[in-house]
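**Student:** only the shape, not the letters, is given here:
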């Protein structure tokens, strides 16, 4: 099933996989992603070997819809990526009988090349000074018209070519754990705070699986985290949970409830739009 835009690498890969498998992909019809359109497309698949790639926000939408969940359980695998999948969302999917496969990669690696923490195909992984590096035959040649950035991000090491992802992570017994963007850090009162870690804690709280955290200027602390959600939760309890696990500097100054989070065409949260709201 094609549930992602084809001008993004994850959607393009659905077409490539379909071509390799010798089948025609079934596309969602009628506009933006909804549970009802997913159900309609699933019923048009007509084959037992069902595969679909989703982003976490799409997965959450389907898990909350009874008819969509019934169809989702019939898929051989549900590949989820594009951003970190909250542990609570993954657990909810597993409890519901959904066969989830977590994907990690980027456009520079021709899409997901690490599944459930393990490299697939000819992909290779290493972690250097806390940064995830990816290697293998699927790497891009570089950035068009930008030799400086190409030289910075694509490097030779140990006789092999690697892509420096700028993601933080660890590698233990061949299993990769990604902790978030190394450059996605604010400094509040002189203390470095990783926005991805705040999101992780918030998304583990009831009703906050969609939480997104951005940095906002603060006259006293320099920067401070601001969280957004379209869900409903005990705001004070959620903020207190962040402080208890990550320290006072990580506590969101605000937890803002919106009718809907702004999204990019890929289905990912529009962090730039949210940052503008946080500054407003």
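**Tutor:** Arrived safely. Note that this is a predicted model, so its numbers are computed, not measured.
**Student:** use CA for all of it now, contacts and neighbours both
**Tutor:** OK.
**Student:** please identify the helix or strand for residue 238.
**Tutor:** Using DSSP states H and E, residue 238 sits in helix 235-246.
**Student:** against that first model, consider the following:
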């Protein structure tokens, strides 16, 4: 089957090609780093998504028509059908799935033009209002936490933005953990938030508010969250070794994707604790940076901060809080650091306390909207 690389990130161009790929009438699409793509892929492939992620290691994930469609149908089963607004890059799986859901529902998606701003988002959202047979058509969108935070900041003094937030039947938020403070603000503003968990390898979000979508199964093996079901990717392009390491097959033939996340399933609800490999060894003790970050984000003024690990002469490695200056300077830097250290000491232990608080004008982010943790870490090291 032919693979056609898509140069650029024009959502309308991707939408046109995606229609053909999902219906089997056109070639599979190659999104992301296209230079190394081969000319042919296996039959049934719809899209190959190449993304560097927050670690900077490129991976080309092979997604079939069946997997993408199963994901879209499972979302409709959970949320209901309606119209979707694209506010994320279509070259990333969360944005791609907005287009897939629109195609499956046979509706034209609303596409936000240009850079993401609260005003542009509101203008696009408020133009979506429509009805069918006298019934309002529900609207949906998908965001990352940083976008939601920007919208909430603007909604405090911009009534169209607030109206837009309230207009959606559901706003999916994923890509990274949603800070509890941001969720509370959103709910207080009247926005209906659905927290999603998933990855490109699962065709996007496959667990909503901790509960797997129809057909998706979860298990925790040796502390690692694993996922099975019809939404799983076929594997990684031209990398059997990487595919075999990430996708397991049971004796009964069931395929499982190893997420690399630590977590547990409590009474049917998934609780993710962070990345298994996002750990430093400080003073001979393992410290989960994700656990530290989750606690730090409960401190007023640090809700969107990022915690990274850096080399430390005394302890071997140490954690550092990095926060945007505009948000963090609600109190003095030293006070916030001490509050964060006290909270981490109480929640984890004294050994896990962050060593520093670094303020920056803006946190570096990937095109997907996620924090670029590797770039942030390098910048902190360069400050020393």
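**Tutor:** Noted; the coordinates are in hand. Small disclaimer: the values here were computed from a predicted structure and weren't measured.
**Student:** ok, back up a step: how big's the offset between the helix holding residue 238 of the first structure and the second structure?
**Tutor:** After superposition onto the second structure, the mean distance of helix 235-246 of the first structure to its aligned counterpart is 2.0 Å, using mean C-alpha distance after the TM-score superposition for the first structure.
**Student:** which residues in the second structure does that helix match up with?
**Tutor:** Residues 337-348 of the second structure are where helix 235-246 of the first structure lands when matched by TM-score structural alignment.
**Student:** same question for stretch 117-128 of the first structure.
**Tutor:** Using TM-score structural alignment, stretch 117-128 of the first structure pairs with 210-221 in the second structure.
**Student:** equivalent analysis for stretch 211-223 of the first structure, please.
**Tutor:** Under TM-score structural alignment, stretch 211-223 of the first structure corresponds to residues 305-317 of the second structure.
**Student:** got a list of contacts for that stretch?
**Tutor:** With contacts defined as C-alpha atoms under 8 Å, 6 or more residues apart in numbering, stretch 305-317 of the second structure is touched by 280-284, 289-290, 292-293, 296-297, 318-324, 371, 373, 376-377, 380-381.
**Student:** what about burial for those, which qualify?
**Tutor:** By the neighbour-count criterion of 16 or more other C-alpha atoms under 10 Å, the contacts of stretch 305-317 of the second structure include these buried positions: 280-282, 289-290, 292-293, 296-297, 318-324, 371, 373, 376-377, 380.
**Student:** residue 22 of the first structure: neighbouring residues, count only.
**Tutor:** By the measure other C-alpha atoms under 10 Å, the count of residues near residue 22 of the first structure is 9.
**Student:** give the equivalent position in the second structure for residue 29 of the first structure.
**Tutor:** Per TM-score structural alignment, residue 29 of the first structure is aligned with residue 113.
**Student:** surely its match is in a strand?
**Tutor:** No. Counting by DSSP: H, G, I helix; E, B strand; the rest coil, residue 113 of the second structure is located in no strand; its state is coil.
**Student:** so who does it touch?
**Tutor:** residue 120.
**Student:** tell me the spacing between it and residue 86 of the second structure.
**Tutor:** Residue 113 of the second structure sits 9 Å away from residue 86 of the second structure, going by C-alpha to C-alpha, to the nearest Å.
**Student:** ok, now residue 95 of the second structure?
**Tutor:** To residue 86 of the second structure, residue 95 of the second structure is 6 Å away according to C-alpha to C-alpha.
**Student:** who has more neighbours out of these two?
**Tutor:** Between residue 95 of the second structure and residue 86, counted using other C-alpha under 10 Å, residue 86 has the larger neighbour count: 26 against 21.
**Student:** what's the match for the more buried one in the first structure?
**Tutor:** Counting by TM-score structural alignment, residue 86 of the second structure corresponds to residue 2 in the first structure.
**Student:** would you confirm that that match contacts residue 33?
**Tutor:** No. The pair residue 2 of the first structure and residue 33 does not pass the contact test of C-alpha atoms under 8 Å, sitting 10.7 Å apart.
**Student:** show me where the first structure has helices.
**Tutor:** 9-21, 35-45, 56-63, 66-72, 87-95, 147-153, 195-203, 235-246, 271-279 (DSSP state H).
**Student:** closest to residue 163 of the first structure out of these?
**Tutor:** Nearest to residue 163 of the first structure, of all the helices of the first structure, is helix 147-153, at 5.7 Å by C-alpha to C-alpha.
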